[in-house]
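J.: Structural data only, the sequence is not supplied:
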């Protein structure tokens, strides 16, 4: 089983995030959306609110697991046996 991890703060989740999750499912059997709890960042939404927003936004997508994480991304990736980390590109002007 090929597993991908899509990390981010998702503050808030956008249509672009959801599109990338959907596209990732073409490459992976399972995608973990790893919602970061970074004490150095000061998100507008709480971790619980962000988790719920991602759950609602991704409810139509199968084989997607939404999970908050603390600490290092590499530890999350190892814990779930992921094969790749999924990253999007930001538009830069």
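T.: Received, thanks. Predicted model, so just to flag it, every value in this text is computed and none were measured. Numbers count the residues shown, from 1 in each chain.
J.: Only C-alpha atoms from now on, for both contacts and neighbour counts.
T.: OK.
J.: This structure: strands as residue ranges?
T.: Applying DSSP state E to the chain gives strands spanning 3-8, 30-36, 64-69, 84-85.
J.: now those strands as TSV including mean neighbour count?
T.: As requested, these are exported to TSV (neighbours: other C-alpha atoms under 10 Å):
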stretch	mean neighbour count
strand 3-8	22
strand 30-36	23
strand 64-69	17
strand 84-85	14
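J.: so can I have a markdown table of those showing distance to residue 56?
T.: Converted to a markdown table, the strands of the chain look like this (distance: least, C-alpha to C-alpha, whole Å):
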| stretch | distance to residue 56 |
| --- | --- |
| strand 3-8 | 16 |
| strand 30-36 | 13 |
| strand 64-69 | 10 |
| strand 84-85 | 22 |
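J.: and of the ones you listed, who's closest to residue 20?
T.: With C-alpha to C-alpha as the criterion, residue 20 lies closest to strand 3-8 of the strands of the chain, at 8.9 Å.
J.: And the closest one, how far out from the chain middle?
T.: Using C-alpha atoms, centre = their mean, to the nearest Å, the mean C-alpha position of strand 3-8 is found 5 Å from that of the whole chain.
J.: now stretch 66-75
T.: 10 Å.
J.: Other residues contacting it?
T.: Stretch 66-75 has contacts (C-alpha atoms under 8 Å, 6 or more residues apart in numbering) with 7, 32-38, 47, 51, 54-55, 76.
J.: Take this one as well and set it beside the first:
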């Protein structure tokens, strides 16, 4: 069984993330979406909320493709998480050259830690290349329309969060 780990904070999950999930499903039998517990980033949504959003948004693609998709919270090294879930590859989404430079360093370090786990880069579709969770949250916080960047359910969660 081909298993991949797609890690991220997913705070919140965006249409860009969903695009990568959809395309990763064509490569593997099982996709583990690693929801990072990253205290340094100070996520807006709790871990439980982020996992629930990921599960809800990924369910459609699991049903449509037959790929098993699992949300898996993690706080350890990415390479250790990949080992824990039995992943042979790590999937990373790229939006721009700046993403590649950072990801290139990560791949190099991860290859030293475990050269049996490959990293696969998937370019975001053109309409999703500018989407970043950080920017989505900022637009939503300032009352802007983020419906082009997130699904209706995530848009609703953002609206509720900022209505408080």
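T.: Nice, I can see it. Remember, predicted model here, so these are calculated numbers, not experimental data.
J.: TM-score of the superposition?
T.: After superposition, the two chains reach a TM-score (TM-score structural alignment, normalised by the length of structure 1) of 0.92; 93 aligned residues with a C-alpha RMSD of 1.4 Å.
J.: nearest to residue 1 of structure 1, of the contacts of stretch 66-75 of structure 1?
T.: Nearest member of the contacts of stretch 66-75 of structure 1 to residue 1 of structure 1, counting by C-alpha to C-alpha, is residue 32, at 13.0 Å.
J.: who's in contact with the most centrally placed residue in structure 1?
T.: Most central in structure 1 under C-alpha atoms, centre = their mean is residue 33, positioned 2.6 Å from the mean C-alpha point. Applying C-alpha under 8 Å, 6+ apart to residue 33 of structure 1 gives the contacts 5-8, 64-67.
J.: What's it aligned with over in structure 2?
T.: Matched to structure 2 by TM-score structural alignment, residue 33 of structure 1 sits across from residue 33.
J.: From residue 69 of structure 2, how far out is that match?
T.: Per C-alpha to C-alpha, to the nearest Å, residue 33 of structure 2 is found 7 Å from residue 69 of structure 2.
J.: any chance you could map the helices in structure 1?
T.: Using DSSP state H, the helices assigned to structure 1 run over residues 15-24, 47-57, 73-80.
J.: So which of those is nearest residue 90 of structure 1?
T.: From the helices of structure 1, taking C-alpha to C-alpha, the stretch that ends up closest is helix 15-24, at 9.8 Å.
J.: from the chain's centre, how far out does that closest one sit?
T.: The answer for helix 15-24 of structure 1 is 10 Å, by C-alpha atoms, centre = their mean.
J.: Just the angle for it relative to strand 30-36, thanks.
T.: Following axes from the mean of the first three to the mean of the last three C-alpha atoms, to 10 degrees, one obtains 150 degrees for the angle between helix 15-24 of structure 1 and strand 30-36.
J.: so how much does helix 15-24 of structure 1 differ from structure 2 once superposed?
T.: With mean C-alpha distance after the TM-score superposition for structure 1, helix 15-24 of structure 1 departs from structure 2 by a mean of 0.8 Å once superposed.
J.: how about that helix, which residues of structure 2 does it hit?
T.: So helix 15-24 of structure 1 is aligned with residues 15-24, judged by TM-score structural alignment.
J.: Show me what counts as buried in the matching stretch.
T.: Within stretch 15-24 of structure 2, the residues scored as buried using 16 or more other C-alpha atoms under 10 Å are 15-22, 24.
J.: Figure out which of the strands of structure 1 is closest to residue 92 of structure 1.
T.: Closest among the strands of structure 1, using C-alpha to C-alpha: strand 3-8, at 18.2 Å.
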